[in-house]
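**Q** I need the structure of the sequence given here:
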Amino acid sequence: MTAIAFLIGVLVLVIGLAVSIALHEIGHLLPAKLFGVRVGQYMIGFGPTLWSKRIGETEYGFKALPLGGFISMAGMFPPAPDDAEPGRKRSRFFATMVQDARDANAETLIAADDRVFYKLPVYKRIIVMLGGPVMNLVLAVVLFAIALSGIGVQAGTTTVASVSQCVIPASQQRDACTTGDPVAPAAAAGIQPGDRLVSIDGTPVETFADAAAIIQRSPGRQLSVVIDRDGSQQTVQFTPQSTDRAVTDDRGRAVTDASGAPEYETVGFAGLRAQEALVPQPLTTSFEATGQYIGTVAQIMSQLPVRIYDAAADTLTGQPRDANSPMSVVGAGRMAGEIAAVDAPILARVQQILALLAGLNVALFVFNLIPLLPLDGGHVVVALWDGIKRWLARMRGKVARPVDATKLVPVTFVVVVLLVGMGGVLFLADIFNPVQLL
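**A** Next up is the predicted model:
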C-alpha cells in the first residue's frame, strides 16, 4: 500500500504541474488573442507532437517532452532590417542561429498582416508576457487557500488527548514516571482526556497553542482553568511546575550549544497533551503564505549558482542537502510521493501536496520573471527597451526602428545551456541525494 500511495503522490504532482503549465500558457494566450495577435500554436511540452487539433487559426496539442509549454505568436520579433549583417562580429555558429531565428519569424509575418506581436503597444506586450507568471501566482493563491483555509493546518485543538501523570524534565530523556517524580498539575486537578479547555486565567483560548503559551509563562503561579466536560462547564485550579524544555528553532529543530549538546529553557508545565486536527485558517493566510514563499524563492533564485554548487558538493560528499535546496521535477515528485506515503490522515496528506503544488507555482512565477531571454522576464525587458528607445527618438523628432531581439539569440542560447546544465545537476542530486522531509 505504501508503494501505491507513493506512486499516487507522484502522479498527482505530475498532473498538477501539467495543469500549472497549461494555465501558464493560457495566461499568455488569452491576452494575445484579446489584443488581436494571431496565435499559430498552443502546445504543452516540447519536441515531436503527440496529438494536436486545430480550432480556428490555432493548433492546440501536446508534445513528447513535458518540460514546459509555449504559444507561437505571429511577429514575435520585427522583420530584420535590410542592412542587417548577422555575421558581423559573431561566430558562424551564432550568425546561423540569428539568421534561423529571423527566417522562422519571417514565416509568421507573411500571412499575419498587422496582427503581429511586435506592433502592439509596449504595455500590451508586457501584459501578454506577464500573463503566464501572473496565472501561476493566482493559482498559487488558490491552492494555498484550498490547502490552508479549505482543509486546514494540522494543529493542537483545545480538546485534551491525554494527561501526564508526573513531571519529567526533558533533560532526563525518559518517558516512564518514577516514585520520586512530582504529580503533574493537570492530573492533580482532575482534568481528563476529552475535556475541552475554555479559558485559562480568565483568558479565552481558541487553540492549544494559546493555552500552552499561558501555562509556559506561569510557573509557580496558580491558574484558574475553565473546562467543558460533556457539555457542562466547570472550573479547576492548578499551578504549573517549573521544568526544562528543549529549545527549538522556527523549523522545530533542536538548538545546540558550541559543544553540540541540546539547549534547554525553563517553562511552566501542566501535563496536558492536545488532540490534533486540521484547523482551517483565515482566507488571508493564503496571501500571507504566497508572499512568504515569494520571498523565499526569490532569495534562492538570487543565489542559484551557489545553491546548485552546494547541491552538487553535498551529493558528491554524501552530506545531507539543505532543506531549502532547489529541486528538479524529480525531486518534487519524490517529495510528493513521500508525503502521500506517510502514516497520516488522507486529508492531511492532500493538504501537504496542495501546498507543495502551490509552492511550485510560486517558483514558476518568480523564475519566469528573471530578466533573461527566453524567459518571460526577458521579453518584458525587450518590450521596455523598445518603448524607451522609441520615446527617446520622439524626443529628438526621429522615428526609431523596433528593437531587433533576434540579435539576442546567442545570449538566449547561453542561458538555455546554463539552465539545462543546472537542471541536470539537480536531476542527479534529486536521485542520489534527495532533500529529506524531516
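**Q** make it CA atoms for all contacts and neighbour counts henceforth
**A** OK.
**Q** the helices in the stretch 151-300 of the chain, which residues?
**A** 185-188, 208-216, 284-302 (DSSP state H, counting those that start in this stretch).
**Q** what's the closest of these to Gly75?
**A** Nearest to Gly75 among the helices of the stretch 151-300 of the chain is helix 284-302; the distance by CA to CA comes to 31.2 Å.
**Q** if we can go back for a sec, I'd like the helices of the stretch 151-300 of the chain laid out as TSV, including distance to Val153.
**A** Below are these laid out as TSV (distance: least, CA to CA, whole Å):
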stretch	distance to Val153
helix 185-188	27
helix 208-216	13
helix 284-302	11
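**Q** Ranking those by mean neighbour count, which comes first?
**A** Of all those, helix 185-188 has the most neighbours on average by mean count of other CA atoms under 10 Å, namely a mean of 20.
**Q** one more to put side by side:
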Amino acid sequence: MFGFGVLTFVIGLLISVALHEFGHFYPARKFGVRVSQFMVGFGPTLFSRQRGETEYGIKAIPLGGYVRIIGMIPPRPKIRRGPFRNIINQTRETAMAELTDADQGRVFYQLHPAKKLTVMLGGPLMNLVVAIVLLFISLVLIGTPQPTTKVDAVINCLPSELNAAGECPSGATTSPAAKAGLAVGDQIVSINANPTQDWDALVSEIDGAAGQRITMEINRADSTLILTATVADISTETQPNGYLGFRPVVELTRQSPLAVAEVIGQVGLATVQLIMDLPARLSNIVATAVGAEPRDLDGPISIVGVSVISGDVVAQESPASWRILDFLMLLASVNLALFFFNLLPILPLDGGHVAGALYEWGRRKTKSKRAAEAVDIAKLMPAAYVFAILLLSFSMLLIYVDLVAPIRLN
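**A** Take a look at the predicted model:
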C-alpha cells in the first residue's frame, strides 16, 4: 500500500502541474499568443505529440512543468556595456530566435498588461481552484476527525501514573470514570443536568468541576443511567483541568464551507512563515544531510518527502475514509503551497512576471515616452538565474535529506 500511496500522489501531482500550466496556456491561446510547448515534468522527454502549433509532452522528472509562450522578452537594442550584458543579450537573442514572421501580433510582450496578468495569474489560480475543490470534498463532504461524547475506552488510572506504554501499573490510583462504572459505548448526555451536546461542552463541564462531585446522565444500550463521580483535579497554575479518565470515540464530522477558507488562510500564513524561517532552518537541513543532527520535523520538506508521507498515509491501519481524507488534505496543501509560492514577486516565478505586468500597467498611466513599452524582463535575468540556482540547490539538498532522513508518520 505504501508504493500505491506514493504512485497515487505522483499522479495527483502531475495532474496539478498540468492544470497549473493549463492555467497559463488557455488564456494565452485565447489572446492569440503562440504557445510552442506544453510540458509536464523536466528533463528528458518520455512522450510528446505535435498538435497544431503546440508540442504536448511528458518529461522524466515529475517535479514541475512549463509552457513555452512565445515573446516573453521584448526586442531591444544590444547592450554594449554592463557587467551582465552577455547574459542579457544571450537571453534576448534566444527569445528572438523563436519568433517567425507569422508571429507578428501574436507574442506575449505585445499584450496589454491586463492580459499579461491574466496569463501569468492563471497558473497559480488553477492550483487554488484545485485546492478549494479538494478541501471542499475533504472538509464538507467527508468531514474531519472530531471527538464525540461517546466513550471509546476507559482509562483506569490518573494520567500522571501512566507508564511509557500508556498503561496503568498495578497499584495505581483508580480513575474517577472507572470508579463510577463508566463503560465503553456509553454516551454522556449531561453533567449536573447541563447538556453535553458535543465534546467542547463536555470538556468545559469536566474542567469546571475539577475536584468536585458530579452527576452524569448516561445512555447505555437504549437505557438511561445516572452515575456519580468525583472529578480529579489536575489543574495547572494557568489552566483549570478536570479529569475523568476515558478516551472518546472520534468520528468524521462534516464541516461548514467556511472551514475551507480557514484552512486556506492557515496554509498561507504557514507558507509565509516557512519562507521567512528558511535561513534559520537551513543549518539544520545541512547538519541533517551530513548526519550531525536529527531532522527537524517542523522544517521544510520536498516533493519527494511529501510523497513518502503520502505512502505512509495510504498504508496506515485506519478506515478507508480517514486515509482518503488525509490524502486529499495532503494534496490540497501541496496545491496551496504552489499557489502562494508562485506568487512571490521574483523571477522566474509567476509572481515576478505579475510584478512586471503591474509595473508596466502603472507606467502606462504616466505620460512618459516609454509608457507604451513592454517591461524588459531580460534585464532582470541575471537575478533570476541566481535565484533559480539557489532554488535548485536548495531543492536538491532537501530531496537528499528526504531520502536519507525522511519525515515519517510513525
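**Q** Ok, which of the helices of the stretch 151-300 of the first structure comes nearest Val409 of the first structure?
**A** Using CA to CA, the helices of the stretch 151-300 of the first structure put helix 284-302 closest to Val409 of the first structure, at 22.9 Å.
**Q** with the second structure superposed, average distance for the closest one?
**A** Compared with the second structure after fitting, helix 284-302 of the first structure deviates on average by 1.1 Å (mean CA distance after the TM-score superposition for the first structure).
**Q** What residues in the second structure pair up with that helix?
**A** Per TM-score structural alignment, the counterpart of helix 284-302 of the first structure in the second structure is residues 258-276.
**Q** Could you do stretch 24-34 of the first structure as well?
**A** Taking TM-score structural alignment, stretch 24-34 of the first structure hits residues 20-30 over in the second structure.
**Q** can you check stretch 144-161 of the first structure too?
**A** Using TM-score structural alignment, stretch 144-161 of the first structure pairs with 135-152 in the second structure.
**Q** Same question for the matching stretch: list its buried residues.
**A** 135-144, 147-152 (16 or more other CA atoms under 10 Å).
**Q** Also stretch 364-380 of the first structure?
**A** 364-370, 372-380.
**Q** Identify those among those residues that sit within helices.
**A** Leu364, Phe365, Val366, Phe367, Asn368, Asp376, Gly377, Gly378, His379, Val380 (DSSP state H).
**Q** need those in TSV with distance to Arg196 of the first structure, can you?
**A** Listed next are those as TSV, based on distance: CA to CA, whole Å:
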residue	distance to Arg196 of the first structure
Leu364	44
Phe365	43
Val366	44
Phe367	47
Asn368	49
Asp376	53
Gly377	53
Gly378	57
His379	58
Val380	56
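**Q** Quick check: of these, which lies closest to Thr58 of the first structure?
**A** Asp376 (21.0 Å).
**Q** need the contact list for whichever residue in the second structure pairs up with the closest one.
**A** Aligned by TM-score structural alignment, Asp376 of the first structure pairs with Asp350 of the second structure. Contact analysis of Asp350 of the second structure by CA atoms under 8 Å, 6 or more residues apart in numbering lists Met120, Leu121, Gly123, Pro124, Asn342, Leu343, Leu344.
**Q** Tell me where the second structure has strands.
**A** 35-51, 54-69, 144-154, 187-191, 194-195, 213-220, 223-230, 232-233, 242-243, 246-253 (DSSP state E).
**Q** export the ones you listed to JSON lines and tack on distance to Val404 of the second structure?
**A** Shown next, in JSON lines, are the strands of the second structure (distance: least, CA to CA, whole Å):
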{"stretch": "strand 35-51", "distance to Val404 of the second structure": "23"}
{"stretch": "strand 54-69", "distance to Val404 of the second structure": "19"}
{"stretch": "strand 144-154", "distance to Val404 of the second structure": "32"}
{"stretch": "strand 187-191", "distance to Val404 of the second structure": "47"}
{"stretch": "strand 194-195", "distance to Val404 of the second structure": "52"}
{"stretch": "strand 213-220", "distance to Val404 of the second structure": "51"}
{"stretch": "strand 223-230", "distance to Val404 of the second structure": "51"}
{"stretch": "strand 232-233", "distance to Val404 of the second structure": "45"}
{"stretch": "strand 242-243", "distance to Val404 of the second structure": "42"}
{"stretch": "strand 246-253", "distance to Val404 of the second structure": "35"}
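**Q** which one of the ones you listed lies closest to Asp296 of the second structure?
**A** Going by CA to CA, the one of the strands of the second structure nearest Asp296 of the second structure is strand 54-69, 23.1 Å.
**Q** Scan the first structure for its longest helix.
**A** Per DSSP H, the first structure has its longest helix at helix 2-34.
**Q** and the gap between the residue of the first structure positioned farthest from its centre and Arg273 of the first structure?
**A** Most distant from the centre of the first structure: Thr179, at 50.5 Å, with distances by CA atoms, centre = their mean. To Arg273 of the first structure, Thr179 of the first structure is 22 Å away according to CA to CA, to the nearest Å.
**Q** what's around Ser72 of the first structure, how many residues?
**A** Residues contacting Ser72 of the first structure under the criterion other CA atoms under 10 Å number 16.
**Q** Test my guess that Arg174 of the first structure contacts Asp181.
**A** No: Arg174 of the first structure is not in contact with Asp181 according to CA atoms under 8 Å; the separation is 11.8 Å.
**Q** Could you tell me where stretch 338-349 of the first structure falls in the second structure?
**A** By TM-score structural alignment, stretch 338-349 of the first structure lines up with residues 312-323 in the second structure.
**Q** could you list every residue that touches the corresponding residue of the first structure for Gly65 of the second structure?
**A** The alignment partner of Gly65 of the second structure in the first structure, by TM-score structural alignment, is Gly69. Shown in contact with Gly69 of the first structure (CA under 8 Å, 6+ apart): Ile21, Ala22, Glu25, Tyr42, Met43, Ile44, Gly45, Phe46.
**Q** which residue lines up with Phe47 of the second structure in the first structure?
**A** Using TM-score structural alignment, Phe47 of the second structure pairs with Trp51 in the first structure.
**Q** before we move on, back to that, tell me what the longest helix of the first structure is packed against?
**A** For helix 2-34 of the first structure, the elements it packs on are strand 39-55, strand 58-73, helix 122-144, helix 329-341, helix 346-368, judged by 3 or more CA pairs under 8 Å, 6 or more residues apart in numbering; DSSP states H and E.
**Q** ok, 7 Å please
**A** Contacts defined by 3 or more CA pairs under 7 Å, 6 or more residues apart in numbering; DSSP states H and E place helix 2-34 of the first structure against strand 58-73, helix 122-144, helix 329-341, helix 346-368.
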